[in-house]
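J.: My questions are about this predicted structure, shown below with the sequence.
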Amino acid sequence: MKQPNIVTFGGGTGSPVIIKSLIEAGFTNIKAISSATDSGGKTGSIRSDERDRVIAVCDLLRNLLALIPNHRHTKQLTTFTDLFSYTDGRNRNLGYTIYYALLEKYNNDFLSVQKHLEQLLSIRFAGTAIPVTLSPANLHFTTNSGKLFYGEHELDRQSMSKDSVKSIWLKPSVPATPLALEAISSADYLIYSPGSLYGSIIANFLPTGIIKALQQSSAHKILITNLVSTRNETHRFTPLDYLHLFRLYTRLDQPFDTIITPYLSTKEFNHRYPNIAHSYAQEHSHFLGWTKAQSNKLPSSIHVISANHFSITQKYSRLRHDPQKLGQILRKIISNH
């Protein structure tokens, strides 16, 4: 069977899970487009030291590591990836430092960096990790109260605020990576991963050229919604809210053809898992599940899949998308389409 061209959109948390789900389902032609504007944590330290003259590579690197086929996780490879996660006393991450050094060696050619790592690790990635832009930029956003914020890290800092995000843009305006545009153009399937809705998904729509590429794409577009809300981004969000927001930033009347949601409504989840619901409530978050009536408010042309595709971690009882369960769902969608 010919491998379909699959493109994922997202950041460094949700996209790796979707990539693993696709690999689990047997797909090995994945183009993982990642946001490049992170300004917090270890990445923020590096970008600050470099006076914002470099893109953020944290999401790109996490997506690349997720593209390692399951059967290739040898002891040597595990040792290497563990080394990548090491952080020194100056909050410098070794993995990012190595990746930036390789980018410099290969004149910003991330494909050559990926090939270098393949040779070094004696592996073949199940696809390509692509930064949405190679030009440094930062997110700016306003909230409903009219406040202006600078930097993606502010989305995280304001995550428990009732003052929700109203609009978001890049400064300066930057062009999309040509390979990202090519990937969208040739895609059979586009998958919008879970994660920060503004920082990981909408941020990928902002570089010049992405919207036009999406508008011209004939790919089947799949949205995988978040399991838990973020107070300043998706509080009390419904499937219709997702549709309105995606319409606004893609300028497409139908920005996604399939939406994958949890099989439980918020009320059902709270009744079944009261302790977990209470734990998330302390963070001003709630389970993002909907009734059939709420999902039916979407246009009939959008296919809604309500699925048991999450698991609960043993430690801290956190909700996570389950790669095996999600892989089965994605395999079914792609094989039946």
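T.: Cool, the structure landed.

J.: When you work out contacts or count neighbours from here on, use the C-alpha atoms and nothing else.
T.: Will do.

J.: Could I get the full set of strands for the stretch 151-300 of the chain?
T.: If DSSP state E, counting those that start in this stretch is used as the criterion, the strands of the stretch 151-300 of the chain fall at 165-171, 189-192, 220-224, 258-262.

J.: ranking those by burial, who's on top?
T.: Counting by mean count of other CA atoms under 10 Å, strand 189-192 has the highest mean neighbour count of the strands of the stretch 151-300 of the chain, with a mean of 24.

J.: Now do that one: which elements does it pack against?
T.: strand 6-10, strand 220-224 (3 or more CA pairs under 8 Å, 6 or more residues apart in numbering; DSSP states H and E).

J.: coming back round to it: Pro323: which of the strands of the stretch 151-300 of the chain is closest?
T.: Of all the strands of the stretch 151-300 of the chain, strand 220-224 sits nearest to Pro323, with 12.4 Å by CA to CA.

J.: picking that back up, now the strands of the stretch 151-300 of the chain as JSON lines including distance to Gly14?
T.: Below are the strands of the stretch 151-300 of the chain laid out as JSON lines (distance: least, CA to CA, whole Å):
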{"stretch": "strand 165-171", "distance to Gly14": "20"}
{"stretch": "strand 189-192", "distance to Gly14": "9"}
{"stretch": "strand 220-224", "distance to Gly14": "9"}
{"stretch": "strand 258-262", "distance to Gly14": "14"}
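
J.: take the one below as the second:
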Amino acid sequence: MKSEKNLSVVVIGGGTGMPVLLRGLKDLPVDLTALVTVADDGGSTGRLRDEMGMPAPGDIRNVIAALSDAEPMLLDLFQHRFQAGKDLTGHSMGNLLLAAMTSVTGNFLMGIQEISRVLNVKGRILPISNDNMSLHARMTDGSVVSGESQIPLAHKQIEQVYLSPQPVHPLPDAVQAIRDADLVVVSPGSLYTSIMPNLIIPQIDKALGQTSARVVYVCNVMTQEGETDGYTAADHVQAIHRHIGDDCIDSVVVHNEPIRQQVREIYAEENATPVIYDIDRLLAMGLQVIENDIIDPSKTALRHDTHKIAKLLYSMIRDE
């Protein structure tokens, strides 16, 4: 069993899935680092990117909120989205604060660090890159769709995603965090638009293949229209392999209980269906498959249970 003082957990991702994992992990005795996507270009985030030439703040904002131990009212203020005002409508207060702090410090990472200090964040939050990047998808029909927010709207099968302008530079601390980790977790989330933009950055992909840490992918529970229509669990992993090679993922975590019919019907309206966990195919890929009931049954929207998944992930390194 490893010493608890030395356990280092790195979580890679973005979107709605990553904060759920982090809320549970922050209460465990680990050194926690979140590597967060900055490829978002929709809404408030997109407007700030265009106007200030900064990396996308939206996913960073949600991770700060997840890891903060600040007073609830202060977090409500941080997450507040303006509904009125010609120029303020749609903007999140947290996004504006990140933009302001980036301007004050002259650096996006320093801005994150200062706001993290003010909001008493547990753990370390790193953008996967300090670059202002754009995501593109090449579809199986040969067409190219540009912009993270536009890719799912094309309703086409995605062959490959890539970033511009090249070269994209990873944050050196992000690369080192992966190399030094005891456990690296690829979070659930939009596979091509929240997860893949992190993994395909040069040096990040190599670090995942070379780290001595176990790399575990927490698979999505439902498919996503415009990204993973009809995907099984093995299809999710195969997409990762197609982008960064087949030596990067060691284990995959899947939910092994049926999804309630009421929930299925709600998601059916979004053309989303439960991900089929084709265990034999996952095993044939050389993966360790970890099956468990990891969904929060109290929520209508399917979410991983923050405490269940945190305990499961922690047990993977605690017992080694």
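T.: Cool, the structure landed. As the structure is a computational prediction, the values presented were derived from the model and not from experiment.

J.: sorry, back to before: for the helices and strands packed on strand 189-192 of structure 1, which one sits closest to Gln282 of structure 1?
T.: That would be strand 220-224 among those, by CA to CA, at 24.8 Å.

J.: Onto which residues of structure 2 does the closest one map?
T.: The alignment of strand 220-224 of structure 1 onto structure 2 (TM-score structural alignment) covers residues 214-218.

J.: Now that stretch on structure 1. Mean distance?
T.: For stretch 214-218 of structure 2, the mean distance to aligned residues of structure 1 following superposition is 0.5 Å (mean CA distance after the TM-score superposition for structure 1).

J.: Centre of the chain to that stretch, how far?
T.: Taking CA atoms, centre = their mean, to the nearest Å, one finds the center of stretch 214-218 of structure 2 at 13 Å from the center of the full chain.

J.: Please say which position in structure 1 Val9 of structure 2 maps to.
T.: By TM-score structural alignment, Val9 of structure 2 lines up with Ile6.

J.: likewise Gln261 of structure 2?
T.: So, by TM-score structural alignment, Gln261 of structure 2 is matched to Pro274.

J.: can you check Met285 of structure 2 too?
T.: Match for Met285 of structure 2 (TM-score structural alignment): Leu298.

J.: show me what contacts its match?
T.: 239-240, 243 (CA atoms under 8 Å, 6 or more residues apart in numbering).

J.: Could you measure from it over to Asp109 of structure 1?
T.: 41 Å (CA to CA, to the nearest Å).

J.: ditto for Arg318 of structure 1
T.: In this view, Arg318 of structure 1 and Asp109 of structure 1 are 38 Å apart by CA to CA.

J.: Please identify the residue in structure 1 that aligns with Ile309 of structure 2.
T.: Checking TM-score structural alignment: Ile309 of structure 2 goes with Leu326.

J.: just checking, its match touches His309?
T.: Yes. The criterion here is CA atoms under 8 Å, and Leu326 of structure 1 meets it with His309 at 5.5 Å.

J.: Which one of the two is surrounded by more residues?
T.: More crowded of Leu326 of structure 1 and His309, by other CA atoms under 10 Å: Leu326, with 24 against 20.

J.: In the host helix or strand of the more buried one, which residues have enough neighbours to count as buried?
T.: Using DSSP states H and E, the element containing Leu326 of structure 1 is helix 323-336. Neighbour counts over helix 323-336 of structure 1 (16 or more other CA atoms under 10 Å) mark 323-331 as buried.

J.: same deal with stretch 37-56 of structure 1?
T.: 37-40, 42-47, 52, 54-56.

J.: I'd like to know how far the residue lying farthest from the centre of structure 1 sits from Lys292 of structure 1.
T.: Here the centre of structure 1 is the reference, and by CA atoms, centre = their mean the most remote residue is His271, at 29.4 Å. Note on His271 of structure 1: its distance to Lys292 of structure 1, by CA to CA, is 17 Å.
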